[in-house]
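Asker: Only the shape, not the letters, is given here:
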């Protein structure tokens, strides 16, 4: 089973992090969310404390969705609300397209590139970061104890990287290295998001204004493909916005996961 934490009370809300991250990415907002929701923070396959992505001929995203559906069944979650960042946002949208999510709040979701050059930009960025992280691994603990080190190693995903604690930064750094096989597999293909969303599933797409990983212009594609969604910009935030503006992110997710009637299975 995938590693997870469960806290709070209310309608269930599953939180999905992005590629190379871990469930602790949600810690800056989890307590606020848990005041009104039952929050389930999940480590995706091959990330954090979860087992590696299962082998198979299907694309890696499909296998991750299958693992999440297995987790929902194991935990007795019937169409939970889902909030996700980056890859997690895309997975949330894919779950909703399958009828498995009650609502989705997607923070800079992956899959809205539309040209090979746009995809190559993001893939090349991750490959460069992974190579640099591998070279710096022996020195990471010392570097991340300094504000300058945290700024240098996390500027690409956070607009305020020095707000990370040294302990959180080191955990994220080690998590990034642990996810190298999944990064390699994901960036071996460039399939964009094409699923058709049910019109009755509430969706908020919130794009980080200072996103260097999935640039803000991709939000225009999301507006076209998801015309029934609410589209907003998170001012001043980087690609992983939970640490940059916890209050705004938490209130956006609470609004996106407002209680809704549960659809009865026919």
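Answerer: Thanks, I have it. As the structure is a computational prediction, the values presented were derived from the model and not from experiment.
Asker: switch to C-alpha atoms for all contacts and neighbour counts from now on
Answerer: Will do.
Asker: how much distance is there from the strand or helix carrying residue 252 to the middle of the chain?
Answerer: Assigned by DSSP states H and E, residue 252 belongs to helix 246-256. In this view, helix 246-256 has its centroid 15 Å away from the chain centroid, taken as Cα atoms, centre = their mean, to the nearest Å.
Asker: and here's the other structure:
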């Protein structure tokens, strides 16, 4: 089925050598949480990077990448659905969530983080996984596709298709969110999270339906934003980012929420112009982080995009 209205023919649904060590904390009711450490080169010689992730399910591997200031739990609303058909690996990007920042000599920019993610896959024994990413994670997913490190890409509201004005607006909002998260005392965050109005005050910039988030999830993601070690460096590196390359070698799906308040949906049209073979999907009623707003729809888009 196709629709119109801002989207031209839019579907609605929508090398590094490593030596790795892995430690895991299994939980019967939740995806296996683990960390993996692996060697990556730097201008000062080999360094050890450590990444935290959760893994669950069976099938072809699917790597999930979150946005700036978030953590892998952003994908929790869809993980169980995805895990029925995929071996799901939800990653805390370096310097976010439970993953420490990259070691000295490694910058938190695209030219470094993309090969680090490739090295992560090698360390986990994953060859060319499918990848789905949101926001910064969507941009990283597209870069992985451009480098032919993955077999398919699903990018949800990916960064990098903005005008200078749109980028400055988004970065201003992100910096304000970060400042607020760092200034609010934890008891205040916990109190706000207990009501729908409070959850909206904390998260309505990224969710169209903030009331769907649990109080515990809102507290955890507010702390993740406040404590993200790589936030400032990642944001600074993004000031010169513009995605301008086609990705002819792998299937690409780009999906955008109709209520995205951070990266406006016309950026999806630009993405389609730059990647003409991409499937452009409209996510009705969804905000910038659509996994929360319509889990069934987003899971379907990701599964369809990774077939």
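Answerer: Happy to help now that I have it. This one's a predicted model, so the numbers in the text were calculated from it and none came from an experiment.
Asker: ok, back up a step: and the helix holding residue 252 of the first structure, how far from the second structure on average?
Answerer: Once fitted to the second structure, helix 246-256 of the first structure is off its aligned match by 0.2 Å on average (mean Cα distance after the TM-score superposition for the first structure).
Asker: Going along the chain, name the strands of the stretch 151-300 of the second structure.
Answerer: 152-156, 252-257, 279-283 (DSSP state E, counting those that start in this stretch).
Asker: out of the ones you listed, nearest to residue 297 of the second structure?
Answerer: Closest approach to residue 297 of the second structure among these is made by strand 279-283 (7.7 Å; Cα to Cα).
Asker: What is the burial count for the residue nearest to residue 1 of the first structure when sequence neighbours are not counted?
Answerer: Nearest non-adjacent residue to residue 1 of the first structure, counting by Cα to Cα, 6 or more residues apart in numbering: residue 71, 6.7 Å away. Using other Cα atoms under 10 Å, residue 71 of the first structure has 17 neighbouring residues.
Asker: picking that back up, closest one to residue 221 of the second structure among the strands of the stretch 151-300 of the second structure?
Answerer: Comparing the strands of the stretch 151-300 of the second structure by Cα to Cα, strand 152-156 comes nearest, at 18.6 Å.
Asker: what packs against the closest one?
Answerer: Using 3 or more Cα pairs under 8 Å, 6 or more residues apart in numbering; DSSP states H and E, the elements in contact with strand 152-156 of the second structure are strand 130-134, helix 136-146, strand 252-257, helix 295-305.
Asker: Kindly reformat those as JSON lines containing mean neighbour count and distance to residue 76 of the second structure.
Answerer: Below are these laid out as JSON lines (neighbours: other Cα atoms under 10 Å; distance: least, Cα to Cα, whole Å):
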{"stretch": "strand 130-134", "mean neighbour count": "29", "distance to residue 76 of the second structure": "13"}
{"stretch": "helix 136-146", "mean neighbour count": "26", "distance to residue 76 of the second structure": "15"}
{"stretch": "strand 252-257", "mean neighbour count": "28", "distance to residue 76 of the second structure": "18"}
{"stretch": "helix 295-305", "mean neighbour count": "20", "distance to residue 76 of the second structure": "9"}
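Asker: Between the ones you listed, which one is closest to residue 104 of the second structure.
Answerer: Once those are compared by Cα to Cα, helix 136-146 is nearest, at 21.3 Å.
Asker: Which part of the first structure matches the closest one?
Answerer: Mapped onto the first structure using TM-score structural alignment, helix 136-146 of the second structure covers residues 87-97.
Asker: Report the separation between the two terminal residues of stretch 211-224 of the first structure.
Answerer: Start and end residues of stretch 211-224 of the first structure are separated by 19 Å (Cα to Cα, to the nearest Å).
Asker: Centre of the chain to that stretch, how far?
Answerer: With Cα atoms, centre = their mean, you get 15 Å for stretch 211-224 of the first structure.
Asker: Residues in contact with it: which ones?
Answerer: Here stretch 211-224 of the first structure makes contact (Cα atoms under 8 Å, 6 or more residues apart in numbering) with 108, 110, 112-113, 122, 125, 156-157, 205, 207-210, 229, 231, 237-239.
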